[in-house]
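**Student:** mind looking at a prediction? Sequence and model below.
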Amino acid sequence: MTQNIPGFDYRRVEVAEGIGLNAAVGGSGSPVVLLHGFPQTHLMWRHVATDLAADHTVICPDLRGYGDSDKPAEVGPDVYSKRTMAHDIVALARALGHERFALAGHDRGALVAFRAGLDHPDSITHLACLDVLPTLDMWEALHGVQAAVGFHLYLMAQPPGLPEQLIQNSPDAFFSYFLDIWANDPEAMPPGVRQVYLDACRRSVPSIVADYRASAGIDIEHDRSDRAAGRRLTMPVSVLQQDWGAALGYEAAALWGAWAADLDHSTVSCGHFMAEEDPETITKSLRGLLAR
């Protein structure tokens, strides 16, 4: 089953040797790239993208390893590092004629966006990260029994073999679990859209696990190196999150503030899938960011 963003054209763009991304492109004006999270595809941005396309060129790719984008084998830790995936996005934008662009990401896509902001500050004009902590901060925030909410992070951090086998034995049950428990409003994700996500994830188990495995290894190394060097995000940054801080014992705004000099941090009352559950709030926030 496939489902497209209404009014958007679909293109396959080569971003590295032998690696192509599926991307929906619509609208006209200054460019905005929107990156999806887990366990979703670019389709999660359908409401926000069509609104922003009224006065922006909006680009919604499937990340490397997800959806209809290519899924290279995990032959080394760099293949699914956020540094590599961020390079994909910069290459995608350039291939479409945009040297500079605004970038917003949700969940896994927000980690890619964060890395792009650090590695490619001359390319990213504005940055938005939705419902995530930077990788290094995330691992440091998880501790004790409260860390059980991130059990999937630990499962997919294991060496190749067991995680893939366990998930592939019952992929719909595994991915449906997160679609169910992370949504405050199940009706925000219609059955047809939900099926798109499940079909895409079923085809992508090894690459999804590789993406998460990288975040338990090489991505931490990159974040730790940047923290030690004092590297920070130099563009205007907006972060929207659920308020998990009290439960997990961290202050999200302070953690993000250590990375971003120009930060607007706010909490939202919807569930994790905020671009689908409350697209009006997300669109308003992105428009506010773009005006900064």
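**Tutor:** Nice, thanks for sending it over. Numbers count the residues shown, from 1 in each chain.

**Student:** only C-alpha atoms for contact and neighbour calcs from this point on.
**Tutor:** Fine.

**Student:** helices of the stretch 151-292 of the chain, residue ranges please.
**Tutor:** Counting by DSSP state H, counting those that start in this stretch, the stretch 151-292 of the chain has these helices, from start to end: 151-155, 162-169, 171-181, 191-202, 205-215, 218-229, 245-248, 252-257, 274-277, 279-291.

**Student:** closest to F8 out of these?
**Tutor:** Between F8 and the helices of the stretch 151-292 of the chain, the tightest spacing by CA to CA is seen for helix 191-202, at 16.5 Å.

**Student:** could you list the residues in contact with stretch 139-159?
**Tutor:** 163-164, 209-210, 212-216, 247-250 (CA atoms under 8 Å, 6 or more residues apart in numbering).

**Student:** most surrounded residue in those residues?
**Tutor:** For the contacts of stretch 139-159, the largest number of neighbours (other CA atoms under 10 Å) sits with A210, at 30 neighbours.

**Student:** against M85, how distant is S266?
**Tutor:** Look at S266 and M85: by CA to CA, to the nearest Å, they are 26 Å apart.

**Student:** repeat that for P72.
**Tutor:** 12 Å.

**Student:** neighbour count winner among these two?
**Tutor:** Each of P72 and M85 had its neighbours counted (other CA under 10 Å), and the higher figure belongs to M85 (24 against 16).

**Student:** correct me, but the more buried one touches A110?
**Tutor:** No: using CA atoms under 8 Å, M85 makes no contact with A110, being 11.2 Å away.

**Student:** re the thing from before, need the contacts of stretch 139-159 in CSV (columns: distance to L240).
**Tutor:** What follows is those, written out as CSV (distance: CA to CA, whole Å):
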residue, distance to L240
P163, 30
E164, 31
V209, 25
A210, 26
Y212, 22
R213, 25
A214, 24
S215, 21
A216, 23
A247, 17
L248, 17
G249, 18
Y250, 15
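
**Student:** from these, pick the one nearest I181.
**Tutor:** A247 (16.2 Å).

**Student:** not counting residues beside it along the chain, what's closest to that closest one?
**Tutor:** Using CA to CA, 6 or more residues apart in numbering and skipping residues adjacent in sequence, the residue nearest A247 is Q146, 7.3 Å away.

**Student:** SS state for that neighbour?
**Tutor:** Judged by DSSP: H, G, I helix; E, B strand; the rest coil, the three-state class of Q146 is helix.

**Student:** what about it, how many neighbours?
**Tutor:** For Q146, using other CA under 10 Å, the count is 13.

**Student:** let me know the helix or strand that the residue nearest the centre of the chain is in.
**Tutor:** With distances taken as CA atoms, centre = their mean, G109 lies nearest the centre of the chain, 1.2 Å away. Taking DSSP states H and E as the criterion, G109 maps to helix 108-119.

**Student:** comparison target, given below:
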Amino acid sequence: MFDNFTRHTISTSGAKINAVVGGEGPPLLMLHGFPETHTMWHKVAPELSKYYTLVIPDLRGYGDSEKISSDPKHNNYSKRTMAQDQVEVMEHLGHTKFYVAGHDRGARVSHRLAKDNQDKVLKMLLLDIIPTREMFKQVNQSMATSSYHWFFLIQEEPFPETLIQGSAEYYVKSRLKSVNDDCFNADSISEYVRCGINPGTIHAWCEDYRAGASIDLEHDEEDFNNKLDMPLRVLWSSVGHMGRNNDVISVWGNYANNVSGKSLNCGHFIPEELPNEIIKEFIQFFSE
């Protein structure tokens, strides 16, 4: 995977970030979700690298990026802090303005990155999320059942960490259930398991979600009225709770001035389930 890409370990002011970089053209930062790593982009990266300079990192705490200790307010895993890592990665590579794409937790980091750096982000494409504050507003039985990990992982340390570590491989594989389980090949699953059984990674997952239920909400409330101006494209699963229970474009219209998007006939892990469609969407959106 990622042939013709180079691997980098980039020291930012907050963490050492692992990334693969390859291709040529305008810079495109691509951020993965939970419980995955940069590997989730392996099906789309070869073709996209013909059009863009791809920067594909592991978020702090995930994959082979540095596992940072936690703090009482979860600032070290706030989306603002995680986004700043990625801004510094791009600056290190010489990119002061760039495109951004994110899936799942990486999409939440992308949203905060764009909020805090509107002068740097030219366009943004997000996969299968609505803003975090909207998710917590609509908690019901359906949401709590399909997204139980939102509430399990935020429990006080070390409760979720201890339970996951007892069956870490099983837990990782359980989170990779999809409408099309064949979308994951053996190499990618092995990589997700390799990283996911690391106690430091497990703790980082929990801190990521704890921040999402605390400090991230504070930040989101503080600048709610500062809408995004750059073009925003949102794609989402037609079968997930979010897509079935929200007018996704209208929701995002409260956060951004220039929103487009559509649902896709797939599960949550969109780039691995529909790689050809995602490639077309990326090229059309970022090149228009």
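**Tutor:** Sure thing, it's come through. Note that the structure is a prediction, hence the values are computed from the model and not measured.

**Student:** circling back to that earlier point, which part of structure 2 lines up with the helix holding G109 of structure 1?
**Tutor:** When structure 2 is aligned by TM-score structural alignment, the counterpart of helix 108-119 of structure 1 is residues 105-116.

**Student:** what's the spacing between the matching stretch and its chain's center?
**Tutor:** 8 Å (CA atoms, centre = their mean, to the nearest Å).

**Student:** average separation of it from the aligned part of structure 1, please.
**Tutor:** Average distance, stretch 105-116 of structure 2 versus aligned residues of structure 1 after superposition (mean CA distance after the TM-score superposition for structure 1): 0.5 Å.

**Student:** re earlier: could you dump the helices of the stretch 151-292 of structure 1 to CSV with distance to Y10 of structure 1?
**Tutor:** Below are these laid out as CSV (distance: least, CA to CA, whole Å):
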stretch, distance to Y10 of structure 1
helix 151-155, 32
helix 162-169, 29
helix 171-181, 26
helix 191-202, 16
helix 205-215, 22
helix 218-229, 30
helix 245-248, 39
helix 252-257, 34
helix 274-277, 21
helix 279-291, 22
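
**Student:** what about these, which gets the closest to V32 of structure 1?
**Tutor:** In terms of CA to CA, the element of the helices of the stretch 151-292 of structure 1 nearest to V32 of structure 1 is helix 279-291, at 9.2 Å.

**Student:** farthest residue from the center of structure 2?
**Tutor:** What lies farthest from the middle of structure 2 is G166; by CA atoms, centre = their mean that is 25.7 Å.

**Student:** what lines up against that one once you look at structure 1?
**Tutor:** In structure 1, the residue paired with G166 of structure 2 is N169, using TM-score structural alignment.

**Student:** number of nearby residues for the closest residue to G249 of structure 1 other than its chain neighbours?
**Tutor:** Once flanking residues are discounted, G249 of structure 1 sits nearest to A141: 7.1 Å by CA to CA, 6+ apart. The criterion is other CA under 10 Å. On that basis, A141 of structure 1 has 19 neighbouring residues.

**Student:** just G240 of structure 2 next, same as before
**Tutor:** Taking other CA under 10 Å as the neighbour definition, G240 of structure 2 ends up with a count of 18.

**Student:** same question for E281 of structure 2.
**Tutor:** In terms of burial, E281 of structure 2 registers 16 neighbours under the definition other CA under 10 Å.

**Student:** what residue of structure 1 matches up with it?
**Tutor:** For E281 of structure 2, the residue aligned by TM-score structural alignment is S285.

**Student:** ok, whatever residue of structure 2 lines up with Q242 of structure 1 - contacts?
**Tutor:** Structural correspondence for Q242 of structure 1 with respect to structure 2 (TM-score structural alignment): S237. With contacts taken as CA under 8 Å, 6+ apart, S237 of structure 2 has the following neighbours: 128, 243, 263-268, 270.

**Student:** kindly report the same for F2 of structure 2.
**Tutor:** 20, 42, 45-46.

**Student:** same check, this time on R292 of structure 1
**Tutor:** R292 of structure 1 is in contact with P236, counting by CA under 8 Å, 6+ apart.

**Student:** same question for G37 of structure 1.
**Tutor:** G37 of structure 1 neighbours (CA under 8 Å, 6+ apart): 105-110.

**Student:** swap the cut-off to 6 Å and go again
**Tutor:** In this structure, G37 of structure 1 makes contact with 106-109, judged by CA atoms under 6 Å, 6 or more residues apart in numbering.

**Student:** now the residues you listed as JSON lines including distance to H42 of structure 1?
**Tutor:** As requested, these are exported to JSON lines (distance: CA to CA, whole Å):
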{"residue": "H106", "distance to H42 of structure 1": "10"}
{"residue": "D107", "distance to H42 of structure 1": "12"}
{"residue": "R108", "distance to H42 of structure 1": "12"}
{"residue": "G109", "distance to H42 of structure 1": "10"}
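
**Student:** check the residues you listed and tell me the two furthest apart.
**Tutor:** When the contacts of G37 of structure 1 are compared pair by pair using CA to CA, the farthest-apart members prove to be H106 and R108, with a separation of 6.2 Å.

**Student:** the more surrounded of the two?
**Tutor:** Each of H106 of structure 1 and R108 has its neighbours counted (other CA under 10 Å); H106 has more, 28 against 25.

**Student:** just checking, the more buried one touches L133?
**Tutor:** No: with contact defined as CA atoms under 6 Å, H106 of structure 1 does not reach L133; the gap is 10.6 Å.

**Student:** list residues touching both of those two?
**Tutor:** With CA under 6 Å, 6+ apart as the test, H106 of structure 1 and L133 reach no residue in common.

**Student:** go ahead and confirm H32 of structure 2 touches H103.
**Tutor:** Yes: using CA under 6 Å, H32 of structure 2 and H103 qualify as a contacting pair, with a distance of 5.4 Å.

**Student:** aligned partner of H42 of structure 1 in structure 2?
**Tutor:** Mapped onto structure 2 by TM-score structural alignment, H42 of structure 1 lines up with H38.

**Student:** picking that back up, what's the angle between the helix holding G109 of structure 1 and helix 218-229?
**Tutor:** 40 degrees (axes from the mean of the first three to the mean of the last three CA atoms, to 10 degrees).
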